[in-house]
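Colleague: Take this sequence and fold it.
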Amino acid sequence: MSVHKTAIVGGGIIGLAVAREIVRNAPDAEVTVFEKETAVGTHQTGHNSGVVHAGLYYEPGSLKAALCRRGVGLLEEFTHRHDIRYDKCGKLVVAQSTEEQVRLGGIHERAVANGVPGIRMISGEEIRDIEPNARGLAALHSPETAIVDYPAVARALATEIETPGGTVRLGRRVTRIQERSSEVLVHSDGSAESFDLVIACAGLQSDRLAVSSGEAAYPRIVPFYGDYFVLDAAKTDLVNGLIYPVPDPKYPFLGVHLTRTVDDTVVLGPNAFLSFGREAYRRGRISFPDTVSAIGFPGFWRFAASNIPAAIRETRTAFSTRSFVEQARAYVPAITTSDVHRGPRGVRAQAMNRDGSLEDDFAISGTARTVHVRNAPSPGATSALAIAEHIVREAFGRLDMPIQR
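Modeller: A predicted model of the protein is given here:
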């Protein structure tokens, strides 16, 4: 089956990567990206700390592990080609207790199995050789974990789409995708346009677009905001790279950590708290439809009931700067509340199932001509170019089209 006209809904890093992958695999196809904002990469792509994850945590042999490791290589090559800063600043995952040391050993085993380069366990004394101001009983050092400018990556992807003749339409909100016997209609701002293949990568709005197009109601997106504090410029030398806590598998969110960004600032965070708007990046902004949707979803309350300790911790950080900074001080004691000021906020599109469980795997639904990417799990930005290969391979497979590359 041939595909002459293809539409991608969503101008975030994954949608753009998918469009670029189609341009590369089907050079004769007309590729159009619909993005409701006036620039690409303005939502999750543009509201994160810019970390390029190395693949420490994922189950060896899993799709997430494979896509992460391939994605890192593709992303590094892409940034070098486009002269985008890519800094292998390194990462420490720091254990503060013997229980965390045990879990850290398991992470080390997974990282080795996943082929993470240079990974090694170090002692508490060795931590200071890498991060002189950090403290802990032991740590896992990943020297090639990097940071990057993801919005710049998104802009470069848009260029690679448009240069051979593709189109990125900004300010075009898609409200519905309607499949007919021989075409798919994309309804956008009061008009409808016909395509042969449509792939929706709508991020924070992915479930709503899927449901309006006739797909199932679940998984549903529940938005969680993450606040960042910024370390004052005079104190940025307290942190050289990335300092992370040991993940607790009982809880879904990592907790506050410290990250140097590509503009040489240092941020603390993010925390994770229910957002009162799917796109509420400014504090105090509330979307009543989004809030009612979230708190009226029984799955959210089932999730909250099963994560009470984490909810208490995150509530403290949401309402107390001191509590927020104290989490960071566990790793870098020299930081004080007077050394930080409020920074940006991100919103995470957390896919949640009806029973309150979090969807931690890819959720792709639809038909041969309409594909809805309802969840592209973390590390989505890191793996974006590899995720695009996976999505396009699946979409073309449904149409019995060969992959040319």
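Colleague: CA atoms for contacts and neighbours, from now on please.
Modeller: Will do.
Colleague: For Ile221, give its distance to Gln205.
Modeller: Counting by CA to CA, to the nearest Å, the gap from Ile221 to Gln205 is 8 Å.
Colleague: which SSE is Ser323 in?
Modeller: Per DSSP states H and E, Ser323 falls inside helix 321-329.
Colleague: If you count neighbours, what's buried in the next helix or strand after that helix?
Modeller: Sequence-wise, the next helix or strand downstream of helix 321-329 (DSSP H and E) is strand 340-352. The neighbour-count check on strand 340-352 (16 or more other CA atoms under 10 Å) flags 340, 344-352 as buried.
Colleague: Present those as TSV; the columns should include distance to Glu109.
Modeller: TSV is the format used below for the buried residues of strand 340-352 (distance: CA to CA, whole Å):
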residue	distance to Glu109
Val340	36
Pro344	35
Arg345	33
Gly346	31
Val347	31
Arg348	29
Ala349	30
Gln350	28
Ala351	28
Met352	29
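Colleague: nearest to Asn48, of the residues you listed?
Modeller: Using CA to CA, Gly346 comes nearest to Asn48 of the buried residues of strand 340-352, at 6.2 Å.
Colleague: Apart from its chain neighbours, what residue comes closest to the closest one?
Modeller: Computed as CA to CA, 6 or more residues apart in numbering, the closest residue to Gly346 that is not its neighbour in sequence is His47, at 4.7 Å.
Colleague: OK, contacts around the one you found?
Modeller: 344-347 (CA atoms under 8 Å, 6 or more residues apart in numbering).
Colleague: That one and Leu92: what is the separation?
Modeller: Distance of His47 to Leu92, computed by CA to CA: 23 Å.
Colleague: likewise Ala272?
Modeller: Taken as CA to CA, the span from Ala272 to Leu92 is 21 Å.
Colleague: Please enumerate the strands of the stretch 1-150 of the chain.
Modeller: For the stretch 1-150 of the chain, the strands defined by DSSP state E, counting those that start in this stretch occupy 5-9, 30-35, 51-52, 86-87, 91-95, 120-123, 138-142, 146-148.
Colleague: before we move on, what about the stretch 201-350 of the chain?
Modeller: Assigned by DSSP E, counting those that start in this stretch, the strands in the stretch 201-350 of the chain fall at 220-231, 242-245, 258-260, 266-268, 273-274, 340-352.
Colleague: Can you add distance to Val116 and give those back as TSV?
Modeller: Formatted as TSV, these follow (distance: least, CA to CA, whole Å):
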stretch	distance to Val116
strand 220-231	27
strand 242-245	16
strand 258-260	20
strand 266-268	25
strand 273-274	31
strand 340-352	26
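Colleague: Which one of those strands lies nearest to Glu100?
Modeller: Of all these, strand 242-245 sits nearest to Glu100, with 9.0 Å by CA to CA.
Colleague: To check against the first, give me the structure of this:
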Amino acid sequence: MQILIIGAGVVGLAVARAAARAGHDVIVAEAADAIGTGISSRNSEVIHAGMYYPTGSLRAALCPRGNRMLYDFCETYGVAHRRCGKLIVATNDAERARIEAIHAQGRINGVEGLELIGGNAARDLEPDLSCIAALMSPATGIIDGHAYMLALQGDLEDHGGAIAFETPVERLMPMRNGWRVRFGGREAGHLDVDALVNCAGLSAQRIARSIEGYPAARIPKQVLAKGNYFAYAGRPVFTRLIYPTPVDGGLGVHVTLDLAGRMRFGPDVEWIASEDYNVDPARAASFYARIRTYWPGLPDNTLVPDYAGIRPKLTGPGEPAADFMIDGPAEHGMSGLVNLFGIESPGLTCSLALADDVVTRLNA
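Modeller: The predicted structure is shown next:
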């Protein structure tokens, strides 16, 4: 079967690799001139463990499995990563109840190694931390996201797959035994394929609207949540990721580390109407306030605007968080078509498990 994957971000590359390894003829259409230029290049590069997500959700099913698959992939393909662990901290009794609930949910989800510890035990691990309790997750880690995507691309190409860069998809038309895809760009034209997977990230809804005959009612709204990051100008004081209890739209302004040893804070949640990647230095004031709830010793004038990412959410402020949406033939009734909507965090962690799920749906 010839399959076209739309989008060469981390999820698109993982789906393409899985399809190629399953013996399919795979082409990836990417509008940009390189892999991973969108959502995949602007995140925390965290390997999540999966303790937050409600029972029965795709996130709850895919994240713990994807976590284990991703560590195995990194070991096999030599992708730089570190299983540094993380602490979700409580600074008052209400937050203690929240992390106890997260602990219980994580155990239901099959997350390995979770442990509730007291404030003194947390400070023994991280002396600069201020909290009354913490949930320790040893399965959480960090990864070189670009190296991971390069490894996916390499394995895809080793199995006969290819990526067509600067190839924007303009129209998708069902035919008797497959699909006709119309492309723009320098080599505009069309291609006939057996199946399609829409992994276009921020453009997923736009691509879906270009599919002839696809039910418009099945295309969910898209709400953009910008996440700003600030770098810390001093030497890192934490050796693990430090997370507050979750907030509306995200997991709170947390401590992130990278493999080069740098420490940064973010992301926050800034609801926006259109794509904008500028970090407003004035937002630092709210960062100082949030960070000092768990690190009172944060010095003044040490936060520097770093970068921003945008999450393609399916629900907005004040609404219950939506799950990933995988819309396949069983749902919409059109053969050989899978649309992925709202694939945000923990999309990188879930990518390998998500890819297997998508290929299974195409083969059904």
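Colleague: What's the TM-score once they're superposed?
Modeller: TM-score of the superposed chains, computed with TM-score structural alignment, normalised by the length of the second structure, equals 0.91; 353 aligned residues with a CA RMSD of 2.0 Å.
Colleague: circling back: how do the contacts of His47 of the first structure look in the second structure, which are kept?
Modeller: Comparing the contacts of His47 of the first structure with the second structure on both residues aligned by TM-score structural alignment, their matches' CA atoms under 8 Å, the contacts found in both are 344-347.
Colleague: What is the aligned counterpart of the residue nearest to Gly346 of the first structure in the second structure?
Modeller: In the second structure, the residue matched to His47 of the first structure (TM-score structural alignment) is Arg42.
Colleague: same deal with Gly10 of the first structure?
Modeller: Using TM-score structural alignment, Gly10 of the first structure sits opposite Gly7 in the second structure.
Colleague: How about Lys64 of the first structure?
Modeller: That one, Lys64 of the first structure, aligns with Arg59 by TM-score structural alignment.
Colleague: buried set for stretch 180-189 of the second structure?
Modeller: Buried residues in stretch 180-189 of the second structure, counted by 16+ other CA under 10 Å: 180-183.
Colleague: Oh, that last question was meant for stretch 81-95 of the second structure, not what I typed.
Modeller: Here stretch 81-95 of the second structure shows 81-82, 84-91, 95 as buried, counting by 16+ other CA under 10 Å.
Colleague: Adding distance to Ser210 of the second structure as columns, could you present the residues you listed in CSV?
Modeller: Shown next, in CSV, are the buried residues of stretch 81-95 of the second structure (distance: CA to CA, whole Å):
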residue, distance to Ser210 of the second structure
His81, 38
Arg82, 41
Cys84, 43
Gly85, 43
Lys86, 42
Leu87, 44
Ile88, 42
Val89, 45
Ala90, 46
Thr91, 49
Glu95, 45
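Colleague: List the contacts of stretch 317-324 of the first structure.
Modeller: Counting by CA under 8 Å, 6+ apart, 227, 256, 271-273, 316, 337 sit against stretch 317-324 of the first structure.
Colleague: What is the nearest of these to Gly299 of the first structure?
Modeller: The closest of the contacts of stretch 317-324 of the first structure to Gly299 of the first structure turns out to be Phe273 (CA to CA; 15.7 Å).
Colleague: Run through the residues that contact the counterpart of that closest one in the second structure.
Modeller: Under the alignment (TM-score structural alignment), Phe273 of the first structure maps onto Glu270 of the second structure. With contact taken as CA under 8 Å, 6+ apart, Glu270 of the second structure is in contact with 225-228.
Colleague: For these, which pairs are in contact in the first structure too?
Modeller: Contacts conserved in the first structure for the contacts of Glu270 of the second structure, using both residues aligned by TM-score structural alignment, their matches' CA under 8 Å: 225-227.
Colleague: Distance of Ser395 of the first structure relative to Ala351 of the first structure?
Modeller: Actually, residue 395 of the first structure is Ala. It isn't Ser. 21 Å.
Colleague: if I look at the match of Phe273 of the first structure, how far off is Gly250 of the second structure?
Modeller: Going from Glu270 of the second structure to Gly250 of the second structure by CA to CA gives 10 Å.
Colleague: Tell me how many other residues surround the residue lying closest to Ala60 of the second structure once chain neighbours are set aside.
Modeller: Leaving aside its chain neighbours, Ala60 of the second structure sits nearest to Tyr53 (5.0 Å; criterion: CA to CA, 6+ apart). Using other CA atoms under 10 Å, Tyr53 of the second structure is surrounded by 19 other residues.
Colleague: still on that earlier bit, of the buried residues of stretch 81-95 of the second structure, which is the nearest to Tyr243 of the second structure?
Modeller: Nearest to Tyr243 of the second structure among the buried residues of stretch 81-95 of the second structure is Ile88, at 4.6 Å by CA to CA.
Colleague: what about stretch 111-130 of the second structure, how long is it end to end?
Modeller: 25 Å.
Colleague: and that stretch, which stretch of the first structure?
Modeller: So stretch 111-130 of the second structure sits over residues 116-135 in the first structure, by TM-score structural alignment.
Colleague: and stretch 362-382 of the first structure, which residues are buried?
Modeller: Quick answer for stretch 362-382 of the first structure (16+ other CA under 10 Å): 362, 364, 366, 368-377, 379-382.
Colleague: Gly73 of the first structure and Glu389 of the first structure: what is the separation?
Modeller: For Gly73 of the first structure, the distance to Glu389 of the first structure equals 13 Å [CA to CA].
Colleague: So for these two, which residue has more residues nearby?
Modeller: More crowded of Gly73 of the first structure and Glu389, by other CA under 10 Å: Glu389, with 21 against 16.
Colleague: Now the aligned residue in the second structure for Thr159 of the first structure: which helix or strand?
Modeller: By TM-score structural alignment, Thr159 of the first structure lines up with Gly154 in the second structure. Gly154 of the second structure belongs to helix 145-158 when assigned by DSSP H and E.
Colleague: helices or strands up against that helix?
Modeller: Packing partners of helix 145-158 of the second structure (3 or more CA pairs under 8 Å, 6 or more residues apart in numbering; DSSP states H and E): helix 10-21.
Colleague: List of residues touching the helix it packs on?
Modeller: Helix 10-21 of the second structure is contacted by residues 3, 5-7, 25-28, 36, 40, 149, 152-153, 155-156, 159-161, 199-200, 347-348, 351-352, 354-356, 358-359 when judged by CA under 8 Å, 6+ apart.
Colleague: Check stretch 274-286 of the first structure too.
Modeller: 43, 204-205, 222-225, 287-288, 290-291, 344-347, 349.
Colleague: Let me see the ranges of the helices in the stretch 151-300 of the first structure.
Modeller: 206-212, 288-295, 298-305 (DSSP state H, counting those that start in this stretch).
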